[in-house]
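*Asks:* can't give you the sequence, but here's the structure:
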């Protein structure tokens, strides 16, 4: 996972006396519910928010598929230095309990390191803990110091991101294909989107990666809330990711995603949002965003059952 290495430390000259193998352990406790910490760790849209270890580093995700057998490939960029490539492959994913992945880091076609990364989670509604164990093999040079610095910075970013992340879940009693078709459909989405009593007035809608939805949400009292969704990822029947703006081309409000998983004969829908600041998260939570978001998912189920 690219956020865990510090590319500014990768150019240090190797020391032949250094041990090329190391087991590193990192731990963080965050005052958020366990499902929130898990989503911040595992959801690709959230990982893209916290992955850069320092402001001078830019991370570009080329591929992101967080499921067993899936890969995450990213480039870590620092001005004036060659790009660092990281490939992460998911070996085990137990939501809220554990993830295991391999990762390889390379630069200029030369593999720098290989590692097995295990993250163990525990917690309650009041707070959660993650313990990350890295079994590191340095190949081109000793990478231990860079991994220590990179993982510490990454987990600090993860903690800060989790504190401004909102996660809503609902099991909808309908097959995943039906739920997806009613969500990613330009005709049906505006009919159910929004809390109870709200309606949508669409200006433009194009539900594909690179597309957008420009619309007004209209409250029961007639108050208008301009919205602009910019879609970055669309994986049919799996997940979508999008950026929320305050009105057309307005300031960024949040990075959001929705994922769809089979649960029995129904579909578990997870709607997540990383707000731009913790203050915005607290403000949204204060005016009832959790309850209003759950109403929105409830309207989707009602809409599906009515068809």
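*Replies:* Alright, I've got the coordinates. Source: prediction; values computed, not measured.
*Asks:* every contact and neighbour count from this point should use C-alpha atoms.
*Replies:* Noted.
*Asks:* please enumerate the strands of the stretch 101-250 of the chain.
*Replies:* Using DSSP state E, counting those that start in this stretch, the strands assigned to the stretch 101-250 of the chain run over residues 110-123, 128-138, 165-172, 199-205, 212-218, 224-235, 239-246.
*Asks:* to residue 39, which of those lies closest?
*Replies:* Ranking these by distance to residue 39, with Cα to Cα as the measure, places strand 165-172 first at 7.6 Å.
*Asks:* what about the residue nearest the centre of the chain, distance to residue 290?
*Replies:* The residue at the geometric middle of the chain, judged as the C-alpha nearest the mean C-alpha position with Cα atoms, centre = their mean, is residue 46 (2.2 Å). When Cα to Cα, to the nearest Å is the yardstick, residue 46 and residue 290 sit 18 Å from each other.
*Asks:* now swap in residue 85 and tell me
*Replies:* Separation of residue 85 from residue 290 (Cα to Cα): 37 Å.
*Asks:* okay, the two: which has more neighbours?
*Replies:* A side-by-side neighbour count of residue 85 and residue 290, using other Cα atoms under 10 Å, places residue 85 first with 24 against 15.
*Asks:* put this beside the first:
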């Protein structure tokens, strides 16, 4: 499956190496009870996370800002290769999961047409895992809008979840 149809723009890419086996990083990324601990940048919480994690399935998340404002996202799962790769389409949504335009929320979001989000889980050996998230937003736009900073904060939060999973394993 094509992950992106002909885009000349550099896509947003964030990576993180975790000192944990790939199965634990996958679990932190795909289990709603753990996703609720990391969805959103610093100061944001995730009071709602519903996931039908399968090809053709959907997910719905609520990200709540420190001042109580709610931002909803949806995800359509396109391709899942267990412990290796997830191809999905993430979008802004209302509380019922219906797609809405980011501008309706006062958010500037430039998406690359026909590009999907891709999450890769690479086993580096010795119990280490590299996670790479490739977004459907151009890198320059992601830097300007704060998306890049937000995703790096999210990866910091995931690192905490993964560390807790590893400690309890």
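*Replies:* That came through, no problem. Computed from a predicted model, the values in this text were never measured in an experiment.
*Asks:* got a TM-score for the pair?
*Replies:* The TM-score (TM-score structural alignment, normalised by the length of structure 2) is 0.78; 149 aligned residues with a Cα RMSD of 2.1 Å.
*Asks:* quick one: which of the strands of the stretch 101-250 of structure 1 is nearest residue 27 of structure 1?
*Replies:* strand 128-138 (4.4 Å).
*Asks:* where does that closest one end up in structure 2?
*Replies:* Correspondence between strand 128-138 of structure 1 and structure 2 is not established for any residue, with TM-score structural alignment as the criterion.
*Asks:* kindly report the same for stretch 291-300 of structure 1.
*Replies:* The alignment places stretch 291-300 of structure 1 over residues 149-158 of structure 2 (TM-score structural alignment).
*Asks:* how about residue 271 of structure 1: what's its closest non-neighbour residue?
*Replies:* Spatially, and ignoring its direct neighbours in sequence, residue 271 of structure 1 is nearest to residue 258 (4.5 Å; Cα to Cα, 6 or more residues apart in numbering).
*Asks:* give the equivalent position in structure 2 for that neighbour.
*Replies:* Residue 258 of structure 1 maps onto residue 119 in structure 2 when the alignment is built from TM-score structural alignment.
*Asks:* what is the neighbour count of residue 283 of structure 1?
*Replies:* For residue 283 of structure 1, the tally of surrounding residues (other Cα under 10 Å) stands at 12.
*Asks:* from the chain's centroid, how far away is the helix or strand containing residue 38 of structure 1?
*Replies:* When secondary structure is defined using DSSP states H and E, the element that contains residue 38 of structure 1 is helix 34-42. In terms of Cα atoms, centre = their mean, to the nearest Å, the centre of helix 34-42 of structure 1 is found 9 Å from the chain centre.
*Asks:* the nearest residue to residue 159 of structure 1 once chain neighbours are set aside and residue 275 of structure 1, how far apart?
*Replies:* With Cα to Cα, 6+ apart as the measure, residue 30 is the residue that lies nearest to residue 159 of structure 1, at 6.0 Å, once sequence neighbours are left out. For residue 30 of structure 1, the distance to residue 275 of structure 1 under the criterion Cα to Cα works out to 17 Å.
*Asks:* quick one: which of the two has more around it?
*Replies:* Taking residue 30 of structure 1 and residue 275 together and counting by other Cα under 10 Å, residue 275 has the greater number of neighbours (23 against 20).
*Asks:* my guess is that one meets residue 165, correct?
*Replies:* Yes. Between residue 275 of structure 1 and residue 165 there is a contact under Cα atoms under 8 Å: 6.3 Å.
*Asks:* shared neighbours of the two, anything?
*Replies:* Overlap between the neighbourhoods of residue 275 of structure 1 and residue 165 consists of residue 281, taking contacts as Cα atoms under 8 Å, 6 or more residues apart in numbering.
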